[in-house]
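A.B. asks: What follows is a protein structure lacking sequence information:
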């Protein structure tokens, strides 16, 4: 048998690890699967945990990996509730997956009997024991609070479910010189255009891939972002230099539906391919930092702040609900710090 597989949890997500001898032909076959990823830490290729993939690799759905019948029914009700409230597909999937994990842990207990103490036990015996991140724990808390607050009457007191203490991590920021090297690394105009749009407009990956030609307003020099995170629309300024690049790009590629399309005309460019575009740019630019697409958005915000843009405008441009989210960029801006003279210089 060329492949063997087993269920794993990777970064808080259920995945299927696929094992095989190192062979270019087999690697090419794995890459054909949607969302196939390589984990350097686990040294294994892994795929989404779907019914189709389980059938392909003959993985048996063990009882301990699924909730009780009551749990399955309640997750279905929860999903319908979220859909009726117009939550995004990604949010619905995240919340339902989190609730499923919680119900699997308590598959032998009636849901109406679950208490606050059970939530604490779950956090200690599952989240902490498996060394899952605080952010994954927070997803579980959000899901449990929302479910028990809207779907089912229970013994749980919603307001007493505590959240994990958030890590005070600063955003990763590149210098303008580093950004320039990355954005000019590609000769392919589409690749260069996509990375440049993310930085020049401070876009999230999904926002870039959802763009359509009609969202570019060349007369007012703005980009209209429709149904962004939180189902909000917003506008961001369009750089004149970017507009010239877009005109050249449009003449070559003539996009029909999405501004950036995949190999099949009219289809949306994939997130995996966009990540690969960045990875290739980093390699060509000889940058070894673990840069992600979101680093470009962080760098956009920080560089705006350093150039004197008011924090309130940056909040609007990034689409942040709270000014506290935007204020984190004040901690990575070097404009004021660079003016401080070290006492070492006076020794």
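C.D. replies: All right, it came through fine. All figures in this text were calculated on a predicted structure; none of them were measured in a lab.
A.B. asks: drop to CA atoms for contacts and neighbour counts, all remaining ones
C.D. replies: Fine.
A.B. asks: can you pull the buried residues of stretch 85-105?
C.D. replies: Of the residues in stretch 85-105, those buried under the neighbour-count criterion (16 or more other C-alpha atoms under 10 Å) are 88, 92, 94-105.
A.B. asks: And here is the other one:
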């Protein structure tokens, strides 16, 4: 490991960045250095610009993937290398297309969950929907996080290194209790194949894909789409946006407010102006032709 890599890792650790963020940033900087065949500290502003054009035009990465690469390079040059040029000017972020997620109806969610036959996979995917958890939060749940006395689920160190509480549905509690009686998990609520480790996100994703195939739903289904459904269904049931923000663990209320564009009771509550147009008078029926035979 080079000294520069060690220093960047230390800078991220000091700032308490999530482990996945650290690994992602180091990988992105490594790809940047390998592209030019030089250490990053020998590369400058024009090299950074050339690399971004390469990611856009040749690699044809999505704006989201480019955002990750740019965030890593910004951290490297602004924090670790302390360059005097402004990384935000040399590394502008591409504009992301504003796409709305496709939302499952409550009936579709129930049908999908009925197609998850493995008891552990059924329990964790149900938890993603019933508590609105990110998949990374669901896989790291422990039995002690389920507080049946207060009927809450403790989410420890979610995105942004923040703890929060979400509601514990009585139906979910019953499912988790039945699962616990059958599997008797110890450290992790949803243990993986490797001893002492929780189930992986990939394993949950594969289980979700298999259940989606069985369900034959035309809409896409992922663990994260269950979280989207949780938010929209709460909004349609009358919950306020601030409450949903706290439950989802969003840092910004604006992020949660995007769901207002999806909720049918918000979007479809107003009648179309087409309904206000006067109805045309019915056209008179043509006279019947005489019958000669």
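C.D. replies: The structure has been received and is ready for your questions. Please read all numbers here as calculations on a predicted model, not as lab measurements.
A.B. asks: Could you get me the TM-score between them?
C.D. replies: TM-score of the superposed chains, computed with TM-score structural alignment, normalised by the length of structure 2, equals 0.86; 276 aligned residues with a C-alpha RMSD of 2.1 Å.
A.B. asks: picking that back up, among the buried residues of stretch 85-105 of structure 1, which lie within helices?
C.D. replies: Taking DSSP state H, the ones among the buried residues of stretch 85-105 of structure 1 that sit in helices are 92, 94-105.
A.B. asks: which one of those residues is nearest residue 214 of structure 1?
C.D. replies: Nearest to residue 214 of structure 1 out of those is residue 92 (C-alpha to C-alpha; 28.3 Å).
A.B. asks: For the aligned partner of that closest one in structure 2, which non-adjacent residue is closest in space?
C.D. replies: Pairing criterion TM-score structural alignment: the partner of residue 92 of structure 1 within structure 2 is identified as residue 22. If the residues on either side of it in the chain are set aside, residue 22 of structure 2 comes closest to residue 12, at 6.5 Å by C-alpha to C-alpha, 6 or more residues apart in numbering.
A.B. asks: Just confirm the one you found contacts residue 20, I think it does.
C.D. replies: No: counting by C-alpha atoms under 8 Å, residue 12 of structure 2 sits too far from residue 20 to count as a contact (11.1 Å).
A.B. asks: could you pull out the strands for the stretch 101-250 of structure 2?
C.D. replies: Assignment of strands within the stretch 101-250 of structure 2 using DSSP state E, counting those that start in this stretch yields the ranges 146-147, 152-158, 162-167.
A.B. asks: From residue 286 of structure 1, how far out is residue 191 of structure 1?
C.D. replies: Applying C-alpha to C-alpha, to the nearest Å, the value for residue 191 of structure 1 to residue 286 of structure 1 is 17 Å.
A.B. asks: try residue 71 of structure 1
C.D. replies: Between residue 71 of structure 1 and residue 286 of structure 1 the distance, using C-alpha to C-alpha, works out to 50 Å.
A.B. asks: These two - which one has more neighbours?
C.D. replies: Neighbour count, other C-alpha atoms under 10 Å: between residue 71 of structure 1 and residue 286, residue 71 has more, with 22 against 12.
A.B. asks: Could I get the contacting residues of residue 173 of structure 2?
C.D. replies: Remark: with contacts taken as C-alpha atoms under 8 Å, 6 or more residues apart in numbering, residue 173 of structure 2 is in contact with residue 148.
A.B. asks: For it, what is the corresponding residue in structure 1?
C.D. replies: In structure 1, the residue matched to residue 173 of structure 2 (TM-score structural alignment) is residue 243.
A.B. asks: For residue 130 of structure 1, see how far away that match is.
C.D. replies: 48 Å.
A.B. asks: Could you do residue 237 of structure 1 as well?
C.D. replies: In this structure, residue 237 of structure 1 lies at 44 Å from residue 130 of structure 1, with C-alpha to C-alpha as the measure.
A.B. asks: before we move on, the earlier item: want to throw the strands of the stretch 101-250 of structure 2 into CSV with mean neighbour count and distance to residue 114 of structure 2?
C.D. replies: CSV is the format used below for the strands of the stretch 101-250 of structure 2 (neighbours: other C-alpha atoms under 10 Å; distance: least, C-alpha to C-alpha, whole Å):
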stretch, mean neighbour count, distance to residue 114 of structure 2
strand 146-147, 17, 23
strand 152-158, 19, 23
strand 162-167, 15, 22
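A.B. asks: Nearest approach to residue 177 of structure 2 belongs to which of those?
C.D. replies: Proximity to residue 177 of structure 2, assessed across the strands of the stretch 101-250 of structure 2 by C-alpha to C-alpha, is greatest for strand 146-147 (10.1 Å).
A.B. asks: Have a look at how far, on average, the closest one is from structure 1.
C.D. replies: Its match in structure 1 and strand 146-147 of structure 2 itself, once the structures are fitted together, sit a mean 0.4 Å apart by mean C-alpha distance after the TM-score superposition for structure 1.
A.B. asks: Give the other helices and strands that that strand contacts.
C.D. replies: The contact analysis (3 or more C-alpha pairs under 8 Å, 6 or more residues apart in numbering; DSSP states H and E) places strand 146-147 of structure 2 against strand 152-158.
A.B. asks: Tell me what angle the strand it packs on forms with strand 162-167.
C.D. replies: 160 degrees (axes from the mean of the first three to the mean of the last three C-alpha atoms, to 10 degrees).
A.B. asks: Which residue numbers in structure 1 does strand 152-158 of structure 2 align to?
C.D. replies: Matched against structure 1 by TM-score structural alignment, strand 152-158 of structure 2 falls on residues 222-228.
A.B. asks: for structure 1, what spans make up the helices?
C.D. replies: Per DSSP H, structure 1 carries helices over the ranges 24-31, 51-56, 69-84, 89-105, 116-122, 134-150, 176-183, 189-201, 205-210, 240-253, 271-284, 293-306, 311-318, 323-327.
A.B. asks: Could you dump those into JSON lines with distance to residue 231 of structure 1 added?
C.D. replies: Formatted as JSON lines, the entries for the helices of structure 1 read as follows, by distance: least, C-alpha to C-alpha, whole Å:
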{"stretch": "helix 24-31", "distance to residue 231 of structure 1": "32"}
{"stretch": "helix 51-56", "distance to residue 231 of structure 1": "30"}
{"stretch": "helix 69-84", "distance to residue 231 of structure 1": "13"}
{"stretch": "helix 89-105", "distance to residue 231 of structure 1": "11"}
{"stretch": "helix 116-122", "distance to residue 231 of structure 1": "30"}
{"stretch": "helix 134-150", "distance to residue 231 of structure 1": "18"}
{"stretch": "helix 176-183", "distance to residue 231 of structure 1": "29"}
{"stretch": "helix 189-201", "distance to residue 231 of structure 1": "18"}
{"stretch": "helix 205-210", "distance to residue 231 of structure 1": "11"}
{"stretch": "helix 240-253", "distance to residue 231 of structure 1": "26"}
{"stretch": "helix 271-284", "distance to residue 231 of structure 1": "20"}
{"stretch": "helix 293-306", "distance to residue 231 of structure 1": "19"}
{"stretch": "helix 311-318", "distance to residue 231 of structure 1": "14"}
{"stretch": "helix 323-327", "distance to residue 231 of structure 1": "18"}
